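Visitor: Sequence first, then the predicted structure:
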Amino acid sequence: MTLKKAYFFIFITLLIDQISKVYVKTHFFIGESINVLGLKWFQIRFIENEGMAWGIEIPGDYGKLILTLFRICAVGAIAWWLQDSIKKGSSKFLIVAIILIFAGALGNIIDSVFYGVLFNDSYHQVATIFSDEPYGTWFHGEVVDMFYFPIYEFKNLPTWFPFADSEGNFQFFNAIFNVADFAISVGVGILLVFNKKAFGEEHLLAK
């Protein structure tokens, strides 16, 4: 794969990610949800988080800034990895995985860097873009998540059951994610499942 093709796939992934986020941000308020095609197990539910997996936050006044700067450095390293892999003619499995991880990480960075100054808040209202009263500052935006698949809820489980709440309930699958998160997960999945093909001997010439 050429670097030009890689940039094209990154651009398409970013475009889908940002269009879906801006649409949800400008049509939903925090916590609002709808069933897609009337299916209870497939919902669009709007939430925001600080940008780490499962909503984990770094404490302190500069926690969010540190997280965003770290992510930017990480994306720079992934970009170098992508260019180096293409130059060496590495496996397409590896290159596709890197493309997805890079595009996903960059998609969430865009939220963190820009959304705080582009939108007003979404609590009890639908946000507007280019607002005169933005909810945050540069590098302090929150990441938009929306895809929710509450496939099944187990009830009346023993309270000692892993992940069960205090009433013995456990919901599968309860994560809420976005296109960028999905791209990262697929990329990592490719590296895990096709490990030997991804990290096998490098091709002599780039395909």
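Guide: Looks like it arrived, so ask away.

Visitor: hey, let's count contacts and neighbours off CA atoms from now on
Guide: Fine.

Visitor: Tell me who's in contact with the residue nearest the centre of the chain.
Guide: Against the mean C-alpha coordinate of the chain, by CA atoms, centre = their mean, the closest residue is residue 181 at 2.6 Å. By CA atoms under 8 Å, 6 or more residues apart in numbering, the contact list for residue 181 reads 104-105.

Visitor: helix, strand or coil for it?
Guide: What DSSP: H, G, I helix; E, B strand; the rest coil gives for residue 181 is helix.

Visitor: Surely residue 134 is in contact with residue 116?
Guide: Yes - counting by CA atoms under 8 Å, residue 134 touches residue 116, with 6.2 Å between them.

Visitor: which one of the two has more residues nearby?
Guide: The neighbour comparison of residue 134 against residue 116 (other CA atoms under 10 Å) goes to residue 116, with 21 against 18.

Visitor: Relative to residue 144, how far out is the more buried one?
Guide: Counting by CA to CA, to the nearest Å, the gap from residue 116 to residue 144 is 11 Å.

Visitor: Please, where are all the helices along the protein?
Guide: In the chain, the helices defined using DSSP state H lie at 3-25, 63-87, 92-110, 116-118, 179-193, 195-198.

Visitor: Mind listing what's buried along the second one?
Guide: Read that as helix 63-87. Buried residues in helix 63-87, counted by 16 or more other CA atoms under 10 Å: 64-65, 67-68, 71-72, 75, 78-79, 81-83, 85-87.

Visitor: try it against this one:
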Amino acid sequence: MSKKKLAILTIITAILLDQVIKVYVKTHYALGDGIEVFSWFQIHFTENNGMAMGFEFGGKAGKLFLTLFRLVAVSAIIYWLVGMLKRNVHNAVIVAISLIFSGAVGNIIDSIFYGVLFDASNHSVATLFSDTPYGTLFHGKVVDMFYFPMWQGNLPEWIPFIGGDFFTFFQYIFNPADAFISIGVALLFIYSKQAFPKEEEVLKE
């Protein structure tokens, strides 16, 4: 398989998987609902207006800025991916950049379109293509659902500042798009010499 086909296949598969899971969760769970798959892995439906892992950012204006910033970032990622496709880099680098691109696009779709595609998820299951959408274009909420509370308990007293506090690891709820971005970044770290070659290596190629 050529690197171009590998990139296209990775992008299409990742974006479809992300959106299918999000739409399923939106149309089968009310906000705050979920199921326990294992004690350390739960599906817990939540939404956020801002950044990955549930962080918030500056209200509606911040939300719009973040969405526009993501669009610019996606353009830069496309340029980077096209440049890498022209070089003889490891397939893992192509997959990594494709996953980062897919994750960014997945969350952009939520941010731009979900506000006009779904009604509210509060206390009821959302309806796709609703006549009474919960938001406006560019002000949709990002859907999160993966929760891994691997350990919960009080931290030892000797730990500075947070000793004795109740702590959950891993406490953040995230979605497939976030996972794809994290996997892509991890692959870039592992294959950093291929992804970020020195100038003289680029000239040799």
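Guide: Sure, I can see it. Source: prediction; values computed, not measured.

Visitor: For the lengthiest strand in the second structure, which outside residues touch it?
Guide: Counting by DSSP state E, the longest strand found in the second structure is strand 41-48. By CA under 8 Å, 6+ apart, the list of residues contacting strand 41-48 of the second structure from outside reads 25-26, 29-37, 54-56, 141-150, 173.

Visitor: Go again with 6 Å.
Guide: 31-36, 54, 141-148 (CA atoms under 6 Å, 6 or more residues apart in numbering).

Visitor: which of these has the most neighbours?
Guide: residue 143 (29 neighbours).

Visitor: Could you report the distance from the residue nearest to that residue when sequence neighbours are not counted to residue 31 of the second structure?
Guide: Nearest residue to residue 143 of the second structure, sequence neighbours excluded (CA to CA, 6 or more residues apart in numbering): residue 47, at 4.7 Å. Going from residue 47 of the second structure to residue 31 of the second structure by CA to CA gives 8 Å.

Visitor: Quick one: map the residue nearest to the centre of the first structure onto the second structure.
Guide: Aligned by TM-score structural alignment, residue 181 of the first structure pairs with residue 178 of the second structure.

Visitor: and if you look at residue 195 of the first structure?
Guide: Matched to the second structure by TM-score structural alignment, residue 195 of the first structure sits across from residue 192.

Visitor: Indicate which one of the helices of the first structure is closest to residue 125 of the first structure.
Guide: For residue 125 of the first structure, the closest of these is helix 3-25, at 10.1 Å, according to CA to CA.

Visitor: name the helices or strands packed onto that closest one?
Guide: The contact analysis (3 or more CA pairs under 6 Å, 6 or more residues apart in numbering; DSSP states H and E) places helix 3-25 of the first structure against no helix or strand.

Visitor: try 8 Å
Guide: In this structure, helix 3-25 of the first structure packs against helix 92-110, strand 143-148, helix 179-193, with contacts taken as 3 or more CA pairs under 8 Å, 6 or more residues apart in numbering; DSSP states H and E.

Visitor: possible to save the ones you listed as TSV with distance to residue 124 of the first structure?
Guide: Shown next, in TSV, are those (distance: least, CA to CA, whole Å):
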stretch	distance to residue 124 of the first structure
helix 92-110	24
strand 143-148	16
helix 179-193	24
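
Visitor: Next one: residue 41 of the second structure relative to residue 29 of the second structure, how far apart?
Guide: 17 Å.

Visitor: between the two, which one's more packed in?
Guide: residue 29 (21 against 15).

Visitor: The first structure: which residue goes with that one?
Guide: Using TM-score structural alignment as the criterion, residue 29 of the second structure maps onto residue 28 of the first structure.

Visitor: which one is that match nearest to, not counting chain neighbours?
Guide: Excluding its sequence neighbours, the residue lying closest to residue 28 of the first structure (CA to CA, 6+ apart) is residue 126, at 5.5 Å.

Visitor: Also residue 17 of the second structure?
Guide: Per CA to CA, 6+ apart, closest to residue 17 of the second structure is residue 176, 7.7 Å.

Visitor: Surely that neighbour and residue 103 touch.
Guide: Yes - contact criterion CA under 8 Å: residue 176 of the second structure and residue 103 qualify, at 7.4 Å.

Visitor: which one of the two has more residues nearby?
Guide: residue 103 (26 against 23).

Visitor: Now do the contacts for the more buried one.
Guide: Shown in contact with residue 103 of the second structure (CA under 8 Å, 6+ apart): 14-15, 176-181.

Visitor: Using neighbour counts, trim those residues to the buried set.
Guide: Among the contacts of residue 103 of the second structure, the ones that count as buried by 16+ other CA under 10 Å are 14-15, 176-181.

Visitor: Quick one: those residues as TSV, columns for distance to residue 165 of the second structure too.
Guide: Formatted as TSV, those follow (distance: CA to CA, whole Å):
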residue	distance to residue 165 of the second structure
14	38
15	38
176	30
177	31
178	28
179	28
180	31
181	31
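
Visitor: Residue 51 of the first structure and residue 142 touch, don't they?
Guide: Yes - using CA under 8 Å, residue 51 of the first structure makes contact with residue 142 at a distance of 6.5 Å.

Visitor: Alright, I will stop here.
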